[in-house]
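K.L.:
Below: sequence and its predicted model.
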Amino acid sequence: MGVVPMLAVTSMGLGFLRPASGTWGSLPPAILAGILLLAGQPGWIIDVCLLLTLGIGCIACIRFGVDSERTFGRKDPGQVVADEVAGQSIALLALPWAGVASWSGTVVPPADCSPLVFNLAMVAAGFLLFRILDILKPPPANGLQRLGGGLGILVDDLIAGAMALAILQVAVRIIF
């Protein structure tokens, strides 16, 4: 496996960090969203950037998944974290940011909380929800890991990301 494919599937080497390589691999989309929020970017810019990271993660897994399994000598190797990048990107998509122009709506944070702090807390909540669901792998995510190659590496994380997104969307809209 070449250097570029290795960097792609390990998210620039994050997959080699221990412990909890999946947690390290989930950080790039959360950090990206946080930086864009700090920079005052509108929701659609955040979503476009997250869609790009989602696409990169998916392409890396699908294109280099079989090679990764061969290189690391096992199915769904822990060093491969491009799937976490993709799943975490889904978990943070289309959130109703407070005080930020967003096509998915906006929310009003509690009176004693600034919009920026509220938004960063949503990113943290999305990060934690995704990690919990990715680790627990509730159905149907647990069954789809049996798929071979890149799809087997990727699909369970996409489902965990979609579950985290659904929970966060409902919670934010009901509570706020």
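P.N.:
Cool, the structure landed. Numbering: from 1, shown residues only.
K.L.:
Going by C-alpha atoms from here, please, whenever you check contacts or count neighbours.
P.N.:
Fine.
K.L.:
for stretch 138-145, the distance to its chain's centre please.
P.N.:
Relative to its parent chain, stretch 138-145 has a centroid offset of 17 Å by C-alpha atoms, centre = their mean, to the nearest Å.
K.L.:
Put this next to the previous one:
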Amino acid sequence: MKNLIKWIAVGFGTGLSPVMPGTVGTLLGLPISWGVMHLPSLWCQIGTCIVLVLISVPICGVAEKIIGGKDPGCIVADEYLTLPITVIGLTSPWALLSGFVLHRIFDITKPPPIKQLQHIHGGFGITIDDFLAALIALGLNHLLFRFVPGLS
């Protein structure tokens, strides 16, 4: 069971990439995000994203204990399981690209208040910064698709 949890946490090997493991691992979230975009209602999208975040917390927490260290870079479940948040309520395929880019920007640069969450330990600590990055990306994604002509 530990090997399965670790395998899911490292994104089925994508988090072991020698180059940008977080970004490579986040790619797994694209088909999940596509699926979320096609759910029948906004409430289904929100509910699914909540479940994905709640799944991320224990997976990342257990994997952190198995691998050792605080928030090992190879753990990417937090990235790919929070990415779908960035497209809640959007239908354009371009929202996948902008959501991906915005999520990565905020996860990598960790502007306030994301940076202040880095002291939190365990699976919650690993997931919360990505969750907040995804929420900020969601807000910007909605602004982008509302105010930039031709995107929707």
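P.N.:
Yes, it's here. Just so you know, these numbers come straight off a predicted model, no measurement behind them.
K.L.:
The spatially most central residue of the first structure: which element?
P.N.:
When C-alpha atoms, centre = their mean is applied to the first structure, the residue found nearest the centroid is residue 88 (0.8 Å). Taking DSSP states H and E as the criterion, residue 88 of the first structure maps to helix 82-91.
K.L.:
remind me, longest helix of the first structure?
P.N.:
Taking DSSP state H as the assignment, the helix of the first structure that covers the most residues is helix 43-72.
K.L.:
Show me which parts of it are buried, residue by residue.
P.N.:
Neighbour counts using 16 or more other C-alpha atoms under 10 Å place 43-44, 46-47, 49-51, 53-69 of helix 43-72 of the first structure among the buried residues.
K.L.:
before we move on, what about stretch 107-114 of the second structure?
P.N.:
Residues 107, 110, 114 are the ones in stretch 107-114 of the second structure that count as buried (16+ other C-alpha under 10 Å).
K.L.:
And the last one, what's its match in the first structure?
P.N.:
By that I understand residue 114 of the second structure. Using TM-score structural alignment, the partner of residue 114 of the second structure in the first structure is residue 141.
K.L.:
Wait, its match touches residue 152, no?
P.N.:
No - in this structure, residue 141 of the first structure sits apart from residue 152 without contact. The criterion is C-alpha atoms under 8 Å, and the distance is 10.1 Å.
K.L.:
can you tell me which residues contact residue 68 of the first structure?
P.N.:
1, 6, 9, 77, 80 (C-alpha atoms under 8 Å, 6 or more residues apart in numbering).
K.L.:
which SS class is residue 90 of the second structure?
P.N.:
State at residue 90 of the second structure, reduced to three classes by DSSP: H, G, I helix; E, B strand; the rest coil: coil.
K.L.:
residues touching the residue nearest to it when sequence neighbours are not counted, list them.
P.N.:
Setting aside the residues directly before and after it, residue 90 of the second structure is nearest to residue 37 in space (C-alpha to C-alpha, 6 or more residues apart in numbering), at 6.5 Å. Residue 37 of the second structure makes contact with 45, 87, 88, 89, 90, 91 under the criterion C-alpha under 8 Å, 6+ apart.
K.L.:
With distance to residue 136 of the second structure as extra columns, can I get the residues you listed in a markdown table?
P.N.:
Supplementary listing: the contacts of residue 37 of the second structure in a markdown table, determined by distance: C-alpha to C-alpha, whole Å:
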| residue | distance to residue 136 of the second structure |
| --- | --- |
| 45 | 17 |
| 87 | 11 |
| 88 | 12 |
| 89 | 14 |
| 90 | 15 |
| 91 | 18 |
